[in-house]
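Peer 1: Below are the sequence and a predicted model; questions follow.
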Amino acid sequence: MRPYNVYTLALGSLTLSGVLHRASGSALTVYNVQGPLAVGSRTTTSDTATGTAVFDPSSGTYGGYAAYNPIVLAPPAVPSGLSTQYDLVLPGSAINVQGLSIPQSGSFLGFSVEMSVVTQVVGINASFLQVPFLNLMQLLAQRGGSVNIRVGGNTQDYAVEVDELTNNRGICVEKDTDDTRNPTQTPTLLFTPELLYMLSNASALVNINWWLGIPFNDTSNWRLEIAETGEAILGDRLLGYQVGNEPDLYAVHGHRAANYSAWDYFGEFGEIIEAIAADDAIPRRNNLIAPSVSGTWTPEEVWATGFLTSYDSSLGALAVEKYPDDNCAALYPSGGFGSAKDPQSVFPNYLNHTSGQLLVQPYLTSTALAQQKRKPFYMFETNTASCGGFPGVSDSFGAALWAADYALQMAYSNFSAANLHVGGLSDSYNPFIPPPTNESMFEGWTIGPVFYSVLAVAEALGSSNTFRVIDLNANNGSIYTPAYAIYENNSLARLALFNYVTDSSGASTVTANITIGGGRTGEQLSTPQYVKVKYLAAESVSVKENITWAGQTLGNRFAVDGRLKGSESVQTVQCSSSLGTCQVTVPAPGMALVFLSATAYQEVDPAPSSTATFPTTSVTNALVTVTVDPRILSTSNGNGSLVLAATDHSNRASRGANRGVALSIFISVITGFVFRRRVA
């Protein structure tokens, strides 16, 4: 195995880019956006020949990258009859609690990175890693112990490992756009072993573990190279291999015959096991992950084939994939998905506790079966909605509350891991996204609200791998104010309290009266003298920015470097010794993570000085700007009506709907390489 070498370098290039945001009478065509983007009840028009989306300012529709859509929805009205006071009387010992989950890890909520975008998110190659990505992962690893990431998705089934690529850009993955065999517009991916070295180098810096996928499109020629090189390069950092991504959709997508069934998948799975057994370059034979069905087949249909009995020794984990909804009609208007859904109409579906409960309910039989078989059960890919999510919903603070609640509901229901999907610029649901390549010289990353969910869940579950979760059915089962208790080493350690309501008046702030032991618990009263509280907070469930975790933020769009900004704010709540209660408030909207002991708090609250971050060591020339007399520019190129207000690259008019007029011209000259950093 070659040593881990980590460099940060700049690609030598000369770039001249002119971006013109025209006046309101014109239209702007944005390239490389798949299909039209639904905005409320309206959609953009689309050029079917090129697949581009068009922005027409006169209609108020947005056809830019979905990752930066400007849509802000209206929060639902305050529900009637909301009880703003409720009691929680909890046993201090897990011995006195029925229905606790299996032990869970702080790495429970991880990420699923679409294989086609891994070079945008993780790094260009083994020598160029994305610093914001490393910093974000470090935040999670320091709180939850480690981070688990799946690299795969639809693109993994059509991936081909090659010795080298001819792109001459140093990138370890590229799309074979000449291959048109895939009717779902999923391109064949070509990748080199450099991809695995890149993942390994990231793990050498941050405690990251990986899942990969073995291609499953060609049953006559199993391509096992990713397993061979994965074993050799990643070693213990490799958690396992997914075999078949959503096989229940293969027939619909044209990847198999129309009558393809769970029995056919059973047979093909057996064939790939035989191929792996005959391959001496794959030493581990017991880390396959299946069946990863998406809901068209139930897991029970797969189990009925004898799958678990026949392949028990090869299976490292069982898995499913499930999104609560889809936005496919907006992305593929001619794909037979019906009418596009209005994001405003579906928004309330994500703003209550019922959503997560309904999502896990179909899998409770399978999680119980997994426990009998001593296998972990994964939600291998999920997010707010498939086909990129809903603009205004998937990138809202409401989605952050939803994802944290959903994750804890899965933990309570004996899933062992769940992965939020990370796509590209055509997706609204990304936990994080780098800027478009042509803006990476002067823009930072953008954080999605659901990343804060992962941060909160990592702190809720900690790093001891002994945390057990229970849904408290709090506040008489109110769907707007759920609560969870979390026990560590059989002792009550933390509470997660939610409030889905948006109410700026303060009238919907909820107070939980917490008592530990005493009364009906059968234990002696043991309420602490005080508790510590961290808040996940924002002004409204609709907002996309100014979201804070314990008073800190990662920054607004195009301003994220992966480090928390601002001073941490942790509330100390004094408890009543006479009443034996602690009164913890939960703002509307918000989530409160309550630490019930000093030990529980110290475990996941690292001192800022102890958080290792990674500075950028690339050196580039400063941005060279061009100054032009506005009077000359306003009458140039036949645009007599164009009035230039500024020549500042920070003007972001193109990301909203006709918010201004600007001309930005930049020239960047990168002088060479600066490296190196070696990690043994």
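Peer 2: Perfect, thanks for sending it. None of these values were measured; they are calculated from a predicted model.
Peer 1: going forward, measure contacts and count neighbours with C-alpha atoms only.
Peer 2: OK.
Peer 1: Which residue ranges of the stretch 201-350 of the chain form helices?
Peer 2: Ranges of helices within the stretch 201-350 of the chain are 225-234, 262-277, 299-303, 307-310, 328-331, 343-346, based on DSSP state H, counting those that start in this stretch.
Peer 1: Could you check the angle the second one makes with helix 225-234?
Peer 2: So that's helix 262-277. Helix 262-277 and helix 225-234 are oriented at 50 degrees to each other (axes from the mean of the first three to the mean of the last three Cα atoms, to 10 degrees).
Peer 1: what does helix 262-277 contact?
Peer 2: Residues outside helix 262-277 that contact it (Cα atoms under 8 Å, 6 or more residues apart in numbering): 219, 222, 224, 243, 247-248, 282, 285, 297, 301-302, 305, 307, 311, 314.
Peer 1: Kindly recompute the last result at 10 Å.
Peer 2: Outside helix 262-277, the residues within contact range by Cα atoms under 10 Å, 6 or more residues apart in numbering are 214, 216, 219-224, 227-228, 243-244, 247-248, 256, 278, 282-286, 288, 290-291, 293, 297-307, 310-311, 314-315.
Peer 1: Out of the helices of the stretch 201-350 of the chain, which gets nearest to residue 453?
Peer 2: helix 343-346 (20.3 Å; Cα to Cα).
Peer 1: and the closest one, which residues are buried?
Peer 2: The neighbour-count check on helix 343-346 (16 or more other Cα atoms under 10 Å) flags 343-344 as buried.
Peer 1: one step back: from the contacts of helix 262-277, which would you call buried?
Peer 2: By 16+ other Cα under 10 Å, the contacts of helix 262-277 give 214, 216, 223-224, 227-228, 243-244, 247-248, 256, 282, 286, 288, 290-291, 293, 297-299, 302-303, 305, 307, 314-315 as buried.
Peer 1: put this beside the first:
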Amino acid sequence: MLLPPALLALSAALLARAARGAVTVYGVQGALGVVTASGTPAYTSDTAAGTAVFDPATFAGPAAFNPVILAPPPPPPPGALSTDVLLQLPSSASDAQGFALSAPLAGPFLGFSIEMSIVNQVIGINSTYVQVPFLNLMALVAERSGGVHVRVGGNSQENATMVQSLPGGTVIAKAAVPGSATNTPDVFWSPELLYMLSNVSSLVDVKWYLGIPFNETTQLRLQIAEYGEAVLGQNILGFQVGNEPDLYVSHGHRPPGWNETNYFDEFGIVVDAVDGDTHIPMKGNLIGPSVSGTWTPEDIWNTGYIDAYASALGALAVEHYPDNNCAALYPDGGFGLPVNPQDVFANYLNHTSAQNLVARYVNSTSIAQSAGKPFLMFETNTASCGGFPGVSDSFGAALWGVDYAMQMAYANFSGALLHVGGQNNSNNPFTPPPTKMSFFEQWTVGPIFYSTLVVAEALGMSGASRVADLALNNGNIYTPGYGVWEDDQLARLVLLNFITDSSGASDYNVSFTLGGPQFGETSQVPPNITVKYLSAESVSVKENITWAGQTLGTRFQSDGTLQGEEQAVIIPCDQTTLQCVVSVPAPGAALVFLSDQALAESTPTTTQTFPTTAMTKTIKTASVAASVLATSNGDSGADRVSLSSTDKNGLTHANGASPFVNDALVATIASALLVMCIAV
């Protein structure tokens, strides 16, 4: 019989406890928050509505559900912003001499990185219990971009070990690592994990990145690649070798002095092992170096890495976050005073943020192109160490995500993955509810998830889109814009407005013409254009966000489907003045479709949804404290020193012994759970 989710979670906790004599509590700083007798959090989604500043000092719940509302930056003074923008664009990419267009973007661009230690919460419990909201969310992206790329890995992949089975048929179990600098747990995974991912791919066009453990290279564990290829086949995109190796010394994974040359040598050990493993038939799909910023990519290229391992590499990758909230999460971690989120909010609300983030990698994207390799941003988000409450989960983050993704596309990245951690992260694109609530129709979709929908529709699914930063409005940092040429024709525009101004004085109008003598083309405009808007009241809000009039709901109220009727605005173009005029609200983003074909390609005619067949919260269902399950990862602060945790605040074992999995122990726990299940 299928065990209830809480009981399955309990089995993982029991496994860790039996193995080393202690239950590891991941991630929640303080209590889970006030919970009513029915199991519903006492704070409600209404708390976060509106634009009023709200920062309760007493909130002690998971960061993913924090109610913090920050003050939006004030609008620029009158006259500082041109609200009437004239734009003349070549209709053909071949005539775009004044614009530096990207190379064609093949395949889905903006996807997700899911920490391995939380797959049982986010994706599913096993191959027969897959989270319906997760399927619905993936379908939304896949139907707009022709698929979605998802990585399962992160810090927790490094200590992952395969076991043949786990209690209740679940996919993973966790045990704390004594003395671990990052306190990332040992993850024990069963092949059921791969069958679950395969079942997801059979329902939605999802392809996967996985990670080969790299915590030590004297006894490699290649089962994730052996079983991964056997089970997932063509749905495997590649295997990461080393997650942020430039942080290994500070995390205690390697001795002091371990450097780029050592990484080069040890990567070669994995390459040789994979080449000699007959159970890994597909070669040439390893991914590295995945440095986070302590080392630059050039530090790795200078070792001869690309030439030496060209035949083994499927893609080159980096990981980077623009900031970190580590001082707040680790008061004794040597980070100084915590950052006030209000002080950094404005940093995300201008075009300079995206430009500076991407500029450091322009040389490497060029090197990757010369080598014929995709270049990936393998893990990113607004900030590491869980993000900033009120910033990472605001509408401003959604606008930032669009700008950042489009800037990466413009700079010849091949794709980017937004990281998903546990309930102690403010920056999650989506978060399951606390375990005392139902798993269905009570998810929380973060504002940054809307970025993936906008970018998917902007780039389309042809694999032939080319992007240019238009330096819109004389390069004004609050009103950036992009052009997307597809199959040589200008197909779409992406126009953003980072300003919050309810008066309407900071809305701006873009009047554009296609072609002109300077491009060797006849000036023209289409009969009409169609515009979809990403909208909210303020950059500060977390809810009441809409994409083309539809919403994914408020906190604890989403099943992963868009609610409401789609509202696309049709705007006639003036055939006399040869101008089309688009208004961009403050704040908001406008996606402009210049042809019916471009609109049709990006707009699903039907949306695939998935019903739930599982019943939760039945009478006498076993439960476990949500704080035990609130795992969280994604700490990628490039400058951090040794930390106490990445699975925040996990407890080390009292006896200091190494965790292990014992078949007899597994059988004992499974028998106990069977008795418990029969009893309820």
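Peer 2: Arrived safely, thanks for sending. Quick caveat: nothing in here was measured; it's all calculated off a predicted structure.
Peer 1: where does the TM-score land?
Peer 2: After superposition, the two chains reach a TM-score of 0.83 (TM-score structural alignment, normalised by the length of structure 1), with 585 aligned residues with a Cα RMSD of 2.3 Å.
Peer 1: follow-up on the earlier one: sort out for me which of the buried ones among the contacts of helix 262-277 of structure 1 are in strands.
Peer 2: Within those, residues falling in strands by DSSP state E are 214, 243, 288, 290-291, 293, 315.
Peer 1: Would you format those as a markdown table with distance to residue 502 of structure 1 included?
Peer 2: Formatted as a markdown table, these follow (distance: Cα to Cα, whole Å):
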| residue | distance to residue 502 of structure 1 |
| --- | --- |
| 214 | 45 |
| 243 | 43 |
| 288 | 44 |
| 290 | 40 |
| 291 | 39 |
| 293 | 36 |
| 315 | 45 |
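Peer 1: just to revisit the earlier point, in a markdown table: the helices of the stretch 201-350 of structure 1, plus distance to residue 491 of structure 1.
Peer 2: Shown next, in a markdown table, are the helices of the stretch 201-350 of structure 1 (distance: least, Cα to Cα, whole Å):
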| stretch | distance to residue 491 of structure 1 |
| --- | --- |
| helix 225-234 | 36 |
| helix 262-277 | 43 |
| helix 299-303 | 34 |
| helix 307-310 | 35 |
| helix 328-331 | 45 |
| helix 343-346 | 39 |
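Peer 1: for these, which one sits closest to residue 414 of structure 1?
Peer 2: With Cα to Cα as the measure, helix 299-303 is the member of the helices of the stretch 201-350 of structure 1 nearest residue 414 of structure 1 (15.5 Å).
Peer 1: burial of the counterpart of residue 205 of structure 1 in structure 2, as a residue count?
Peer 2: Matched by TM-score structural alignment, residue 205 of structure 1 corresponds to residue 203 in structure 2. The burial count assigned to residue 203 of structure 2 is 14, neighbours taken as other Cα atoms under 10 Å.
Peer 1: go on, residue 606 of structure 1?
Peer 2: 13.
Peer 1: Counterpart of it over in structure 2?
Peer 2: Using TM-score structural alignment, the partner of residue 606 of structure 1 in structure 2 is residue 604.
Peer 1: Which residue in structure 2 aligns with residue 347 of structure 1?
Peer 2: By TM-score structural alignment, residue 347 of structure 1 lines up with residue 345 in structure 2.
Peer 1: my guess is that match meets residue 73, correct?
Peer 2: Yes. Using Cα atoms under 10 Å, residue 345 of structure 2 makes contact with residue 73 at a distance of 7.9 Å.
Peer 1: gap between residue 279 of structure 2 and residue 210 of structure 2?
Peer 2: Residue 279 of structure 2 sits at a distance of 16 Å from residue 210 of structure 2 (criterion: Cα to Cα, to the nearest Å).
Peer 1: More neighbours: these two, which one.
Peer 2: Higher neighbour count among residue 279 of structure 2 and residue 210: residue 210, with 24 against 15, using other Cα under 10 Å.
Peer 1: Quick check: chain neighbours aside, which residue is closest to that one?
Peer 2: Spatial nearest neighbour of residue 210 of structure 2, chain neighbours left out: residue 239 (4.9 Å); criterion: Cα to Cα, 6 or more residues apart in numbering.
Peer 1: that older thread, could you point out which of the helices of the stretch 201-350 of structure 1 sits nearest residue 62 of structure 1?
Peer 2: Across the helices of the stretch 201-350 of structure 1, closest to residue 62 of structure 1 is helix 328-331 (Cα to Cα), at 12.6 Å.
Peer 1: Could you give the residue range in structure 2 aligned to the closest one?
Peer 2: Using TM-score structural alignment, helix 328-331 of structure 1 lines up with residues 326-329 of structure 2.
Peer 1: before we move on, what about stretch 371-387 of structure 1?
Peer 2: Mapped onto structure 2 using TM-score structural alignment, stretch 371-387 of structure 1 covers residues 369-385.
Peer 1: Please list all residues in contact with the aligned partner of residue 518 of structure 1 in structure 2.
Peer 2: In structure 2, the residue paired with residue 518 of structure 1 according to TM-score structural alignment is residue 516. Counting by Cα under 10 Å, 6+ apart, residue 516 of structure 2 makes contact with 88-91, 522-524.
Peer 1: how about 6 Å then?
Peer 2: For residue 516 of structure 2, the contact set (Cα atoms under 6 Å, 6 or more residues apart in numbering) comprises 522-523.
Peer 1: Distance of it relative to residue 2 of structure 2?
Peer 2: Separation of residue 516 of structure 2 from residue 2 of structure 2 (Cα to Cα): 65 Å.
Peer 1: Can you say which of the helices of the stretch 201-350 of structure 1 is nearest to residue 548 of structure 1?
Peer 2: It's helix 343-346; of the helices of the stretch 201-350 of structure 1, that one is closest to residue 548 of structure 1 (Cα to Cα) at 24.1 Å.
Peer 1: any idea which element the residue nearest to residue 408 of structure 2 when sequence neighbours are not counted lies in?
Peer 2: Excluding its sequence neighbours, the residue lying closest to residue 408 of structure 2 (Cα to Cα, 6+ apart) is residue 358, at 6.2 Å. In this structure, residue 358 of structure 2 sits in helix 351-359 according to DSSP states H and E.
Peer 1: now that helix, how far from the centre of its chain.
Peer 2: Relative to the centre of its chain, helix 351-359 of structure 2 is centred 18 Å away, using Cα atoms, centre = their mean, to the nearest Å.
Peer 1: Read off where stretch 270-284 of structure 1 ends up in structure 2.
Peer 2: Stretch 270-284 of structure 1 maps onto residues 268-282 of structure 2, going by TM-score structural alignment.
Peer 1: And stretch 245-254 of structure 1, by the same measure?
Peer 2: The aligned range for stretch 245-254 of structure 1 is 243-252, by TM-score structural alignment.
Peer 1: So for that stretch, first residue to last residue, what's the gap.
Peer 2: 14 Å.
Peer 1: do the same with stretch 558-576 of structure 2
Peer 2: Counting by Cα to Cα, you get 47 Å between the two ends of stretch 558-576 of structure 2.
Peer 1: Thanks a lot, catch you later.
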